[in-house]
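Novice: pasting a predicted model and its sequence here:
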Amino acid sequence: MTMSPLDAPRDARNSDLEAALIEAREAYVAARPKSAEIHTQAREVMPGGNTRTVLFYTPFPTAMQRGEGCTLWDADGREYLDLCGEYTAGLFGHSEQRIIAAVAAAMAKGLNLAAVGENEGKLAALICGRFPSVDQVRFTNSGTEANIMALAGARGFTGRTEILAFRGGYHGGVFTFPFGAPISPVNLPIPMRFADYNDPAGAAAAIREAGDALAAVIVEPMQGSGGCIPATREFLQALRDATTETGALLIFDEVMTSRHSYGGMQKRLGIMPDMTTFGKYMAGGMSFGAFGGRAEVMAVFDGHKPGAMPHAGTFNNNVLSMAAGNVALGEIFGEAEAEALFQRGETLREACNAIAQKHGLAMHFTGLGSMLNPHFRAGPITAPYKATVEEEQMRELFFFDMLAAGIYLARRGMVALSLPVGDAECDRFLAAVEEFCAARKPVLAPA
């Protein structure tokens, strides 16, 4: 006789997980009355009380009031170790005095000059000197805009229309391709094809199948919002070989991964794209984006040539970003600093995985260098996936437990180290991970 699903015994682990999460939410709410009030008032004039989706979570997001170094204070006076790092944009922390001085000096000379300046050429030279694939570069206001213009440039250069992207990828607010649902109404209406991340044969076949309809392939050397999943060298090399064969351009979205060495992942791996996009930290925390590549490709934007493609943007070369960027890349984040940050993150991720393994949990941290992300399933994890309800609950519980321990990270669990984060801060995070694994072991999945 077949048992009815209604008669099946309920998994006590799931029931306990739900109860633990309810308790964690209640403790979160009780500790943050001012954040709750800020959210309630904002909902009257903003849909969801929010203007940046990645910062939205229920029951309401914590409102921060100030930061210094790698420390944050919220509206209720609670103090946190900042390991969110503004989703990699906050590389220099909240109070790097050299950047503050550069911004103050720029402001003192006038904000909106409506003219070119010397600093933009200097910053461009710094970027071209660091990244092997970049002969020339242009600036935008964000990584999203950088990817928009890079794809436009690729279509203009090749005379082709279609783009190949990867399921689970993210290339800005209008190019978001979550696993299982890559088509979104917010995406720009560009003809897109999709392939699976870290599938060299499948991606190469998709590129060859597209043939001369394909203008470009855009790929993150490590998927960021997809869960800090690094690309294999074999996968990226397959993209390089297939695009060279068919005449499509290969675009590396290094908005996040450019921090992983002095010349980004392209230099670390020795694989050269035709174009690269940048953003996040490069202007020291000011708004920033950039796209660059081979001189012959970038020439489509050369105003000295008839029929050049336009590239507008009131704040592309704003004086604050240009001044701060020169100091950030020219004086602070050099080759030694980039390598030290990378190695610090590698050590931290290995230690996190050792803790999960010691406790016998199906919990695995992926990432590269100073970026890492927990997954509540066994590793290795080499491709994006659709998380189960239980996995999402464990992720939420991890987030609330970290906040309760005074550690602020991304809601999805991502950690992005900033330069002020040292050994003591890493040890504090490891202690919190240890406590989470020990205390929550009864409701987490066993290895």
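Specialist: Good, I have the coordinates.
Novice: CA atoms for contacts and neighbours, from now on please.
Specialist: Noted.
Novice: pretty sure G264 sits against V255.
Specialist: No. Using Cα atoms under 8 Å, G264 makes no contact with V255, being 9.6 Å away.
Novice: could you pull out the strands for the stretch 301-447 of the chain?
Specialist: 364-368, 371-375, 407-408, 415-416 (DSSP state E, counting those that start in this stretch).
Novice: before we go on, here's another structure to hold up against the first:
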Amino acid sequence: MPDHALPRNSDLTAALVEARETYAAARPVSAALHAEARAVMPGGNTRSVLFWTPFPTAMVRGEGCRLWDADGHEYVDFCGEYSAGLFGHSDPRILAALRGALDSGLNLAGVGANEVRLAALLCARFPAMERVRFTNSGTEANLMALTAARAATGRAGVLVFRGGYHGGVLTFPAGQPMQAVNLPIPVQVADYNDAEGAVALLEGGGIGAVIVEPMLGAGGCIPADPAFLAALREGCDRTGALLIFDEVMTSRHHAGGLQMRLGGVRPDLMTLGKYVAGGMSFGAFGGRAAVMDQFDGHRPGTLPHAGTFNNNVLSMAAGLVAMGEIFTAEAADALWARGEALRARLNEVAAGAGMVFTGAGSMVTPHFRPGKLTRPPTTASAEEEQRRELFFLDMLAGGIYLARRGMVTLSLPMTAADTEAFVAAVSDFCEARRPLLAVA
């Protein structure tokens, strides 16, 4: 256990100040890189989720499920690129596919056989996908799915949920005002897992699309109640709105997506993200043929769908190997079971410490408040946020890298020893910091 984690700190603020100082002192190279970056990038950063104070850790190398930072520290990577890093950092089969694609040339400005094979593989794997098109990211996939739904229904309105994250320009954090970066799409916002409230908004008219994550990802790894998803399906059927499942993160939980584990409610459209292409730049949206065929170029009045890298050779080659050879249905089931067992162990060691781990399968997030959560909290006390930061810093000090907000996503290269190391680190944190974790 790091020295700063000893229970001599009885005051939360003082403990956090000490943890920040220890963090900074151990990372002079990262500090220097951040100072240099601030001269040319606002905040010294180009991706907000990777920013934290006093400065973010700069990574220089990854192998398997491990990372090394610029100051020589080694970590077990429990961030997993926020779910995109399912295959770790160096799977030899994916690397071989990428090298083979590079050998045949980049930016070919044409269609290719690999995109057909990957599309067929995904349509066979995900029952909700009768047709599919590719994008560069999950953000783009969600934007195009919304475009398809709004065009098909002739209605502009979109129903979203507090805590939902559908990309950098479609984010709806609970307890915060509408984000200025969001696209100017007319949205109505409901509470997650509130079937009655959501259906009431649907029946108010004007809604062309409902977009929902079967489990909130950035919103705290809070799974949907199957009855909630069923109510959305029934409400969309009654009102003519189209139901979109954002499975950019959650499709890893079953060969057919988390929707198959939560009662099998079938959406009209669903979206996928980068893990499908082995972590390369990738997204996909697909669904009912009648909706997707709006993009059929053989038809008059087709919807355009641009994107130079939609079918780039690297993503297509990696995707075929990732989904066709490595992440089989059996591998998805095994990863789900490993994650379920991990979350149970984490909640065992955290019992009585004023924190709870929520999630499903290989995705989990700690919340620094006791009790069951069915939707993300709309308010968080200053102490709750301090405990979250302290947990993050203590995990880094113990060689565990996770998201600054606490989210954990497992990767396939992880072993039982890796997950047990995380459980041990959490147990040490709860023991050492217990006086600071008590919730009044």
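Specialist: Right, received. Where do you want to start? This one's a predicted model, so the numbers in the text were calculated from it and none came from an experiment.
Novice: hang on, the earlier thing: reformat the strands of the stretch 301-447 of structure 1 as a markdown table; add distance to A102 of structure 1.
Specialist: Shown next, in a markdown table, are those (distance: least, Cα to Cα, whole Å):
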| stretch | distance to A102 of structure 1 |
| --- | --- |
| strand 364-368 | 31 |
| strand 371-375 | 27 |
| strand 407-408 | 28 |
| strand 415-416 | 24 |
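Novice: of those strands, which approaches I381 of structure 1 most closely?
Specialist: Among the strands of the stretch 301-447 of structure 1, strand 364-368 comes nearest to I381 of structure 1, with 7.2 Å by Cα to Cα.
Novice: and that closest one, which stretch of structure 2?
Specialist: The aligned range for strand 364-368 of structure 1 in structure 2 is 356-360, by TM-score structural alignment.
Novice: next, the mean deviation of that stretch compared to structure 1.
Specialist: Superposed on structure 1, stretch 356-360 of structure 2 shows a mean distance to its aligned partners of 0.2 Å (mean Cα distance after the TM-score superposition for structure 1).
Novice: re earlier: looking at G264 and V255 of structure 1, which one has more neighbours?
Specialist: V255 (31 against 23; other Cα atoms under 10 Å).
Novice: contacts only, for that one.
Specialist: 143, 277-280, 289 (Cα atoms under 8 Å, 6 or more residues apart in numbering).
Novice: mind picking the two most distant members of these?
Specialist: Using Cα to Cα, the contacts of V255 of structure 1 span at most 10.6 Å, a distance reached by T277 and K280.
Novice: give the contact list for the aligned residue in structure 1 for R388 of structure 2.
Specialist: When structure 1 is aligned by TM-score structural alignment, R388 of structure 2 is paired with R395. Counting by Cα under 8 Å, 6+ apart, R395 of structure 1 touches 374-376, 412-413.
Novice: kindly reformat the residues you listed as CSV containing distance to P61 of structure 1 and neighbour count.
Specialist: Shown next, in CSV, are the contacts of R395 of structure 1 (distance: Cα to Cα, whole Å; neighbours: other Cα atoms under 10 Å):
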residue, distance to P61 of structure 1, neighbour count
P374, 20, 21
H375, 22, 23
F376, 23, 23
R412, 13, 19
G413, 15, 21
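Novice: and those residues as CSV, adding distance to S321 of structure 1?
Specialist: Listed next are the contacts of R395 of structure 1 as CSV, based on distance: Cα to Cα, whole Å:
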residue, distance to S321 of structure 1
P374, 33
H375, 35
F376, 38
R412, 28
G413, 29
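Novice: now, which of the residues you listed sits nearest I38 of structure 1?
Specialist: Closest approach to I38 of structure 1 among these (Cα to Cα): R412, at 22.4 Å.
Novice: measure whatever residue of structure 2 lines up with that closest one to V364 of structure 2 for me?
Specialist: By TM-score structural alignment, R412 of structure 1 lines up with R405 in structure 2. Plainly put, R405 of structure 2 is 11 Å away from V364 of structure 2 if you go by Cα to Cα, to the nearest Å.
Novice: likewise for T53 of structure 2?
Specialist: For T53 of structure 2, the distance to V364 of structure 2 - Cα to Cα - is 23 Å.
Novice: one more: G354 of structure 2?
Specialist: Distance of G354 of structure 2 to V364 of structure 2, given as Cα to Cα: 17 Å.
Novice: which one's more surrounded, these two?
Specialist: Under the neighbour definition other Cα under 10 Å, G354 of structure 2 and V364 were set side by side, and V364 has more, 24 against 18.
Novice: show me what E348 of structure 2 lines up with in structure 1.
Specialist: With TM-score structural alignment as the criterion, E348 of structure 2 lines up with A354 in structure 1.
Novice: tell me where the stretch 1-150 of structure 1 has strands.
Specialist: In the stretch 1-150 of structure 1, the segments counted as strands under DSSP E, counting those that start in this stretch are 64-68, 71-74, 79-82, 136-140.
Novice: any chance of those in JSON lines, with distance to A105 of structure 1 too?
Specialist: JSON lines is the format used below for those (distance: least, Cα to Cα, whole Å):
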{"stretch": "strand 64-68", "distance to A105 of structure 1": "20"}
{"stretch": "strand 71-74", "distance to A105 of structure 1": "25"}
{"stretch": "strand 79-82", "distance to A105 of structure 1": "27"}
{"stretch": "strand 136-140", "distance to A105 of structure 1": "21"}
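Novice: leaving out the residues flanking it, which one is nearest to the match of R412 of structure 1?
Specialist: Closest residue in space to R405 of structure 2, ignoring its immediate chain neighbours: R388 at 7.0 Å, by Cα to Cα, 6 or more residues apart in numbering.
Novice: and the one you found, how far from D194 of structure 2?
Specialist: Taking Cα to Cα, one finds R388 of structure 2 at 27 Å from D194 of structure 2.
Novice: equivalent analysis for T13 of structure 2, please.
Specialist: When distance is defined by Cα to Cα, T13 of structure 2 is 36 Å away from D194 of structure 2.
Novice: what of A353 of structure 2?
Specialist: Distance from A353 of structure 2 to D194 of structure 2, by Cα to Cα: 29 Å.
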